[in-house]
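# turn this into a structure:
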Amino acid sequence: MTSPTPFPTGTILGYPRIGPRRQLKKAVESFWAGTTTAAELEDTAVALRQATRERLVELGLHAGDSSIPGSFSFYDQVLDALCTVGAVPTRYASLVDSEGSIDLAGYFTLARGEGDNLPLEMTKWFDSNYHYLVPEIGPETVFSLSSDRIVREFAEAKAAGYITRPVIVGPVTFLLLSKASDEAPTGFSPLERLDDLLPVYAALLGRLADAGAEWVQLDEPALVSESLDAPREDALAALERAYASLGALDTRPAIFVAAPYGSLDDALPVLALTRVDAIGLDLVRGDVPHATPGLAAKTLVAGVIDGHNIWRGDLAGAFDVAQRLSGLAGRVTVSTSTSLLHVPHNVDDETRLDEHLAGWLAFADQKVGQVATLARGLTEGRAAIAAELAAAADARDARRAAPGVRDGSVRARAATLTEADYSRGDYQARLHAQACALDLPLLPTTTIGSFPQTGDIRRARARHLTGALTDEDYRRLMEAEIARVVALQEEIGLDVLVHGEPERNDMVQYFAEQLDGFAVTENGWVQSYGSRCTRPSILWGDVSRPRPITVAWSTYTQGLTRKPVKGMLTGPVTILAWSFVRDDQPLADTATQVALALRDEITDLEAAGIRIVQVDEPALRELLPLKTKDHADYLDWSVGSFRLATAGANDATQIHTHLCYSEFGVVIDAIRNLDADVTSIEAVRSRMEVVADIEAGGFDHGIGPGVYDIHSPRVPSIGEITDLLDRALESIPERQVWVNPDCGLKTRGYTETVESLHNMVAATSAVRERIGAVVPA
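Next comes the predicted model:
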C-alpha cells in the first residue's frame, strides 16, 4: 500500500449508538413487536448515524480526516463481527441465505433465540457493564465475508461528505472471546481457526480500501486481559501472525489497532514490530509505555480521556501524558481511552443536577470536546489551550472542597471496624436455624426479585415524579400491584415469594435516590446490552443511609402471605459497578461506606420480621481486574464489603445473593467466601456449564443455577427445565439446589413470564416426585 494519510490528531474510539433519547432502542423494539418494518428500522439507523456525524463535527472532530469512528451497531459489536465473517452456529443455519448472509430479523434471532434454539450466550465485556454475545466456533465453522454492512455504512457516510473510520472487533479478540461450539472436540480452542479467519478480514479490508476508506480500526481489547482461557503465549503468537498477515496486504486502509481497558504490557512489543500503522493505548487504566522497538515507525494514539467514567478529570495531566510520549513514536495523537458507549450523551441534557456537580462532569459530548482541545494543544502548543486547562483544574479544586464529598461521621464509623464485623459465624448452625424457621421443601422454588414492569407501573412512577400523583395515591397503586404479584406467585406455587419491585425504577438507582452521596440523572442512559439501557447513578460523595429504604414495602408484602418473602437489596459491589463512582479515593473505601448503609437496612428488615434477605451482587465478576496481579486485592475488598453488609444478620435469617453473566470458575473461591446461605446464578445460556465449576470447587452452600433465561422472550418447556435440573443434580447434592430463573423478570411480559414460571414449578414437582422429596404441608 502507499503511505497512509496521517492519523487524525484527535479522535474517539466509539460513540454512544442508542441516540440521546434512546431512539435506537425504541426503533428496535418496535421492529421486534412487528409494528415497524426492517426498512423503517434501517431508516432510523441512517438518521441516527447522520446525526452522530454532524454532532461530532460540531464538537470538534473533522468530516474528512477519519477522526469520526463508524462504530454503530443495531445490537452488539461482537454479533456484528460474527455476522460479517459468517460464523453463524449450525443450529441457526436456516437463517443464512444462499449467499451466506443473514438479514436483520435473523441477526436479532441469534441474540434472542427462537423456538427450541437458545440464543447466543451473553457475558460481560471486560470490566464494563456492557454485555456482548459470545460466538460459538468449532472446526465446522465456515468463515466467509458474509456481510458488507460495514462497507455500506462507510459509503453512506462518504456520500454525505464524511470520511469515517470503519470499526470492527479484531480477529484475535474475536476468537479469544469465542467459545468452542457444541460440535467441537474436547480441548478445542477457537484460536486454532485464526488462519482460516484472516482471509476474511483481508477481503473486508480490500473492500473498504476500494470504497475509499483511509483508516480502519480493529479493536483488540483482549490483548490487555490476562483473564481469558487461552494461554498468554498463544494469544501473543496469534497477534503476531494476524497483523503480520494483514499488515502485508497490498490493498488495505491504514490499520489502527485499539487496545482499551488496560495496558498492553508484553503485547506492545509484539504489535509494534508488525506492519500496523497506529496503535491505541488506554493510558487511563494502563501504564505509559517505555521505549519499544518498532514504535518509532508508528502513530501512537494516546487514550488520555477517560471513556469509562464521567468525571471532567485532570485535563492538564492528560496533556502532559500525551506530550511525554512524543519521543516514543513517530507521531503522537490523542483519543479517549475506550469507546464512549459506556457514558451518556450530554451533561447539558441534565436540568435537575446540582449546578456545581454538573460542572465536575463530562459525558460523551464533553469528552469529545476535551479530545478536540488536547488535539489543538498538540498542534498549536500548550498556550493555545491554557484557558481550558485552567477551567478544568478549577472544577477539580471546587469538587474537592464541596460539602458532602467528605463526611466525618461516615469516616469515623468505618475507622472503628474490626475483623468481627465481617463474620457471621458457623454455616452449619445457620443451616439448622434456617431449616427450623423456614420449613422449606427440597428444591425450593423462587424468583430473583423483580416482576414485569407494565406500562401502568411506569406511567404511575412518572406521574408521581412530576407531582401529578400524590405520595399516598402512589403508595396505594404500588401496594395493589404487590398484592397482585403475591397472589400470582401463590397460584403458580412458588415456595419463597418476592414483592416484585414495582416501586423501583432500577436496582441501583432506587437505592441511590435514597442514600446520601449519590445523584441521579434524567437522560443519562447507557447501553447495557441490545436494547437494554440503564441510567447509572453518580456516586460523588461519602455514603450514608438517612432512613430505612425497603422495610415498609417488605413488611406490607409479608403481611399478605404465610410463605416467606425475600427482602431485596442491591449489594455494595454492584452499586459501585453500575454507578459512575468517585475517582478521588480507593474503591474499597467507597464499598465500605455502601456496605455499612446496607448493614443497617438488613438490621431493620430483620426487626420487621423478614426472614430471608437477598443482597444481589451480579457485578462481582464484572469488576475483577484484567491483570492477575490485581485480583487478590480486589477480591479481598469486594468480598469483604458483602460480608460487612450481611455479617450482622442472625443465624435464622437466610442471606441470599445473585450473580449473573460471569465465568464463575474464575471467582468460585470468592463466591464461597461471600458466605451467603444461598447463591443464585446464571446457567441457562451456558447450558449448566457452571455446575462443573461448582462441583470442582467443593461449594457446599445453597445454590440456584438458573433454569429459565429471562433475557430471551422464548418460553422454556417443562422438559427443557427438567433436563437442566437433572444436569444440575448430577453434580450438586439435592439438599443444596434451589430452582429459579437466571435473573429478574422486570424486562419480560406477563404472558411469557407466567407460562415460564408455571413450567418451572411443574418441572420441579416432577423432579421432586422422582427423587421422593416430601413437600411440607
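
# from here on, just use CA atoms for contacts and neighbour counts.
Will do.

# which residues of the stretch 301-450 of the chain fall in strands?
331-336 (DSSP state E, counting those that start in this stretch).

# got it, and the stretch 101-250 of the chain?
Using DSSP E, counting those that start in this stretch, the strands found in the stretch 101-250 of the chain span residues 122-124, 131-133, 136-137, 165-169, 179-180, 215-219.

# out of the ones you listed, which gets nearest to residue 577?
Proximity to residue 577 (Cα to Cα) singles out strand 122-124 among those, at 12.0 Å.

# residue 594: what's it in contact with?
Residue 594 makes contacts with 543-544, 572, as judged by Cα atoms under 8 Å, 6 or more residues apart in numbering.

# another one to check against the first:
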Amino acid sequence: MLKHNLGYPRIGVRRELKKACESYWSNKIDSNQLFDVGKQIRKENWKIQEKSGLDLIPCNDFSFYDHVLDMSLLLGVIPKSYHSAVSSTTMMIDDHNIDIYFAMARGFQKRGWDIKAMEMTKWFNTNYHYIVPEFDKNQKFGIFSKKIFDEFEEAKIVLKSIPKPVLIGPVSYLFLGKEKENSFQKMDLIENIVPIYIQIINLLKDQGANWIQLDEPILVFDLSRKEIESFQYAYQEISKCCSEMNILLTSYFDGISENISLFRNLPIKALHIDLVEDPEQLESILNFLDNNTKKMILSLGIIDGRNIWKNNYVNSIKKIEIAMKVLGEKRVMIAPSCSLIHVPIDIEYEHSIHSDVKKRMSFAKQKIYELKDLEDVIKGNKNLLSKNLNSLEKTKNSFLFYNQKVKERVTQIKNKDFQRKSSFKIRQKKQQKKFHLPIFPTTTIGSFPQTKEIRSLRNKFKKKELRKEEYEKKIEKFIVDVIRKQEEINLDVLVHGEFERNDMVEFFSEKLKGFLSTDNGWVQSYGSRCVKPPVIYGDVLRYKDMTTKSICFAQSKTPKLMKGMLTGPVTILQWSFVRDDQPISTTAYQIALAIRDEVKSLENSGIQIIQIDEPAIREGLPLKKKNWKFYFDWAIKAFRISSSVVKDETQIHTHMCYSEFNDILSHIADLDADVLTIETSRSKMELLKAFSEFSYPNEIGPGVYDIHSPRIPTVKEIFDLIQKASNRFPIRNIWINPDCGLKTRKWDEVMKSLKNMTRAAKMAREKLLNNNPTPSTNSS
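Next comes the predicted model:
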C-alpha cells in the first residue's frame, strides 16, 4: 500500500515566499535571491515529507504565484502583449521567465507600456484564486518554461526516492481557461495540446521519472459530450504514447461516480478519488474497477486536505479495508483528499490554542504523518488507534464546544426573520429621498492600505506593548486621516478604512465565542496574499458590539454618509475551518444571528448604510448541480437573517468578487441586498451582460478598476466601463467603485486611482445623463 501526497503548502512556515516575492516586486532583491528562497522552501518541504515516510513525494507543486499560471508558462500560453512588453523593457529575461510570469499575474506598467493583469477567479469551490488562461482559435502550444524539469532534477538530489511530478491535466487546463473570441470552443484545442503533454511526460521519463500525477478535477462535474470526448481522446493518446510512465490521474473536491465509465479500457496506472467530500462513492468505484479493470490502482483520499481536524482512524481504516478486500493490498494507495495548499503548515507553531481544541487539530505536516499511522494500524499497531480515539473522544463534551442558549435561538428562527419589511422598489424610493446621492454615487469596498505602521501598531497592541486607550487613539487618528483623504477625493459614501482589522474574517472571529485565531495558520489565497482562516470549534455567540464604536466615531467626523462594514455569515463560514460535528447550516445560522445583532446595533446608533460582504457565497456552492438547492436554501437564509432586521430606510450593501456568477444570478437576487458591488474590471465588464439579460432588479456597483494590480487606471478607461454599464442598467441603479478592498495597495496608487475614478464619475454625470435624461429606464 503506497502512501503519497498530492501537493504541499508552498508559502513557507514563516511566509518566506510572500516576503521574497514582494521584495522582488519592489526591487529590494534580484531574481537570484528570489529563486534561492524558492529553492529553500522546496528543500524543506521535500525533507519533511520524506521524513514522514511517504512513498511518493510530489514535485512541481511549488509555485511563485499560481500553479495554473505555471502551466500556462510551461505550455507557452502567453498573450503576446506581455511577452512584447517585458522583452522590450528588461535587459535580460532569466531562464525562468519570471518577469513575463509576474506581468501576467499583476499587470505591467513601465516605460510606456500599460498592460492589465490577466483575469483571476476562484479555484473550484475554494478560496484559492488562479490566473485564467486565455486561448485563441489558432492557439499554439509548446514547451516554454523549464521549471518542471529543473525542479525534478532538484528533487532527485534532495530526496532518496524518485519524486512524482505534478501537472494539471490537459482537459482541466482547457476547462479552466477562456476563449478570447467566440468562433471556437476551448475543448477544440485538445488535439493541439495533448502532443505537448506527451512531450513533457516523455522528457520527464528520460530524466528518470516513473510516476507522474495529472490532476483532472473537472471529473467531478456533469461533463458535456465535448468534454467527455476530449477526456477520452487525451488519455487514450497519453496512455498509448507514454506506456512506460505510471500515470496517476487525480480528481478531488467531490465524487466522480457519474464519470467512472470513462475509465473503461483506459490503461492508466492509478486513479485518485476524494473520499472526504464524497465517501459514498467508494462502493460504486470499487464495483466498477473490480468488474472492468483488473490492474488499475485506486488511491483513497481519506485525509481531509481542506480542514484542520484530526483524521478519525476508525472511519479511515474501514474504507482502506473495504478497498483492500476488493482490490488487494497492492492495488490500494492512500493520500490526502486533495493538495494540502488549503491548510496551514504545522500545528507545532501554535502556542496559544486551548489544549482541548489543539488535541483535535492537524495541519499539513501532521496530515502526512497520519498516513503513516494508518499504514501502521493496518499492519497491527492498535495503540495508535486507541490514541487517536482518545484524542477525539476525550474533549467531545467539553464546555468549550457547546452553548445551549445559542442552540435554542437557532431553533426559534421564524420565516419573518428572513424578510425585509418592504420590497426593493419601496425601499429604494425611501432611501433616495433620505440620502440625496448623485447619479453614479462613488464609494469604495471598505478597506484602505494597511501600511507597516498600522500593522506594527496592531502587533504592539496584540503583544500588550500598548494600552487599549493609547491604541484606540492612534487608530482614530488613522480613521480621521482616511476620512479627510476620501473627502479630498470627493467620494460620496465613505468608509472608516478598517485599520483596526487584520483580516475581514479573522477580525470578527476574535470577537465571537466559538472561534479561535491561530498564530501562524497561514494559507495562500492568491500570489503573495496569505490569510489566516479562523477555526470554528464551538457554538457561535456575539457577546458585545464588534464594530459600532469605530464606525460611529468615523461618522461623527464627517457630514457625509459613512458605511458600516461587516462580513457576512456565509463568507465567515467559508473562510474559516469549520467544526465537523454538526450540520454546516446550523453553524451558518449561529453566525448569521451574531451578525444580525451587530447590524441592529449599527442602525440603532445612527448608521444608515451597512455593507455585509459575501465574496464567498459562490465558492461555497457544491460542484454538482443536484446539491445546489440545499446549499442555497441555507446560505440565502443565513444572509437574510443577518440583513433583514433593519428599517426600509437603512440601505444594505453586499460585495462579491472573482467568481463566475452567470448560473446563480437568481440566487444572488434572492439575497435582496439594496446594492450589490461586484468584480468586473478584469473581465472588461463581461459579467454585466449576464446581469443585464437576467434583469437584475436592485442597485449594482460594477468594479471599474482592478485593485489586485499596481497599475493606475486612466479616467478614460473608467469612463468607458461606466458607459458600458449604463448601456445595460438604469442609470439610477449604478454605483461607481473599485472591484475589491484597497488593503493590499499603496497609498500613492490608491489616491491616483480613486481620483481618476471620481473624475470619471463626474464626466459620466455630465455626458451620460445628458444623453439619457430618463435614468429610471433601462437604456440597453
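
# if we can go back for a sec, between the strands of the stretch 101-250 of structure 1, which one is nearest to residue 344 of structure 1?
The closest of the strands of the stretch 101-250 of structure 1 to residue 344 of structure 1 is strand 131-133. By Cα to Cα, the value is 16.5 Å.

# just to revisit the earlier point, dump the strands of the stretch 101-250 of structure 1 into TSV; add mean neighbour count and distance to residue 657 of structure 1 as well.
Shown next, in TSV, are these (neighbours: other Cα atoms under 10 Å; distance: least, Cα to Cα, whole Å):
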stretch	mean neighbour count	distance to residue 657 of structure 1
strand 122-124	20	19
strand 131-133	23	20
strand 136-137	26	30
strand 165-169	24	34
strand 179-180	20	27
strand 215-219	24	35
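
# nearest to residue 14 of structure 1, out of those strands?
Using Cα to Cα, the nearest of these to residue 14 of structure 1 is strand 165-169, at 8.3 Å.

# and the angle for that closest one with strand 215-219?
20 degrees (axes from the mean of the first three to the mean of the last three Cα atoms, to 10 degrees).

# mean per-residue distance, strand 165-169 of structure 1 to structure 2?
Overlaying structure 2 shows strand 165-169 of structure 1 at a mean distance of 0.6 Å from the equivalent residues (mean Cα distance after the TM-score superposition for structure 1).

# if we can go back for a sec, ranking by neighbours, what's the top pick from the contacts of residue 594 of structure 1?
Counting neighbours by other Cα atoms under 10 Å, the top entry in these is residue 572, with 30 neighbours.

# pretty sure that residue contacts residue 599?
No - Residue 572 of structure 1 is not in contact with residue 599 according to Cα atoms under 8 Å; the separation is 10.2 Å.

# what's the overlap in contacts for the two?
In contact with both residue 572 of structure 1 and residue 599: residue 645, using Cα under 8 Å, 6+ apart.

# trace residue 30 of structure 2 over to structure 1, please.
Applying TM-score structural alignment, one finds that residue 30 of structure 2 aligns to residue 37 in structure 1.

# contact partners for that match?
Applying Cα under 8 Å, 6+ apart, the residues near residue 37 of structure 1 are residue 31.

# still on that earlier bit, now the strands of the stretch 101-250 of structure 1 as TSV including distance to residue 739 of structure 1?
Formatted as TSV, those follow (distance: least, Cα to Cα, whole Å):
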stretch	distance to residue 739 of structure 1
strand 122-124	21
strand 131-133	24
strand 136-137	27
strand 165-169	37
strand 179-180	26
strand 215-219	39
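
# ok, which of the ones you listed comes nearest residue 685 of structure 1?
strand 122-124 (7.4 Å).

# what span of structure 2 lines up against the closest one?
Using TM-score structural alignment, strand 122-124 of structure 1 corresponds to residues 120-122 of structure 2.

# surely residue 259 of structure 1 meets residue 283?
No - Residue 259 of structure 1 is not in contact with residue 283 according to Cα under 8 Å; the separation is 10.3 Å.

# what about these two, which has more around it?
Per other Cα under 10 Å, whichever of residue 259 of structure 1 and residue 283 has more neighbours is residue 259, with 29 against 26.

# show me what that one lines up with in structure 2.
The alignment partner of residue 259 of structure 1 in structure 2, by TM-score structural alignment, is residue 251.

# how many residues are close by the closest residue to its match other than its chain neighbours?
The shortest distance from residue 251 of structure 2 to any non-neighbouring residue, by Cα to Cα, 6 or more residues apart in numbering, is to residue 217 (4.3 Å). Using other Cα under 10 Å, residue 217 of structure 2 has 24 neighbouring residues.

# map residue 217 of structure 2 across to structure 1 for me.
In structure 1, the residue paired with residue 217 of structure 2 is residue 221, using TM-score structural alignment.

# gap between its match and residue 78 of structure 1?
Counting by Cα to Cα, to the nearest Å, the gap from residue 221 of structure 1 to residue 78 of structure 1 is 12 Å.

# cool, residue 538 of structure 1 as well?
Distance, residue 538 of structure 1 to residue 78 of structure 1, using Cα to Cα: 28 Å.

# again, but for residue 627 of structure 1
Residue 627 of structure 1 sits 22 Å away from residue 78 of structure 1, going by Cα to Cα.

# what about the strands in the stretch 451-600 of structure 2?
Taking DSSP E, counting those that start in this stretch as the test, the strands found in the stretch 451-600 of structure 2 are 493-494, 512-516, 523-526, 529-531, 535-542, 561-567, 577-578.

# for residue 184 of structure 2, find the nearest of the ones you listed.
For those, the distance to residue 184 of structure 2 is smallest for strand 523-526, at 29.7 Å, taking Cα to Cα.

# now the closest one, how far from the chain's geometric center?
Put simply, strand 523-526 of structure 2 sits 7 Å off its chain's centre (Cα atoms, centre = their mean, to the nearest Å).

# read off where it ends up in structure 1.
Strand 523-526 of structure 2 corresponds to residues 526-529 in structure 1, going by TM-score structural alignment.

# what of stretch 601-619 of structure 2?
Going by TM-score structural alignment: stretch 601-619 of structure 2 matches residues 604-622.

# repeat that for stretch 659-678 of structure 2.
Using TM-score structural alignment, stretch 659-678 of structure 2 corresponds to residues 662-681 of structure 1.

# quick one on the thing from earlier: out of the contacts of residue 594 of structure 1, which are shared with structure 2?
For those, the aligned pairs still in contact in structure 2 (both residues aligned by TM-score structural alignment, their matches' Cα atoms under 8 Å) are 543-544, 572.

# nearest to residue 469 of structure 1, of those residues?
Distance to residue 469 of structure 1 across those (Cα to Cα) is lowest for residue 544, with 28.4 Å.
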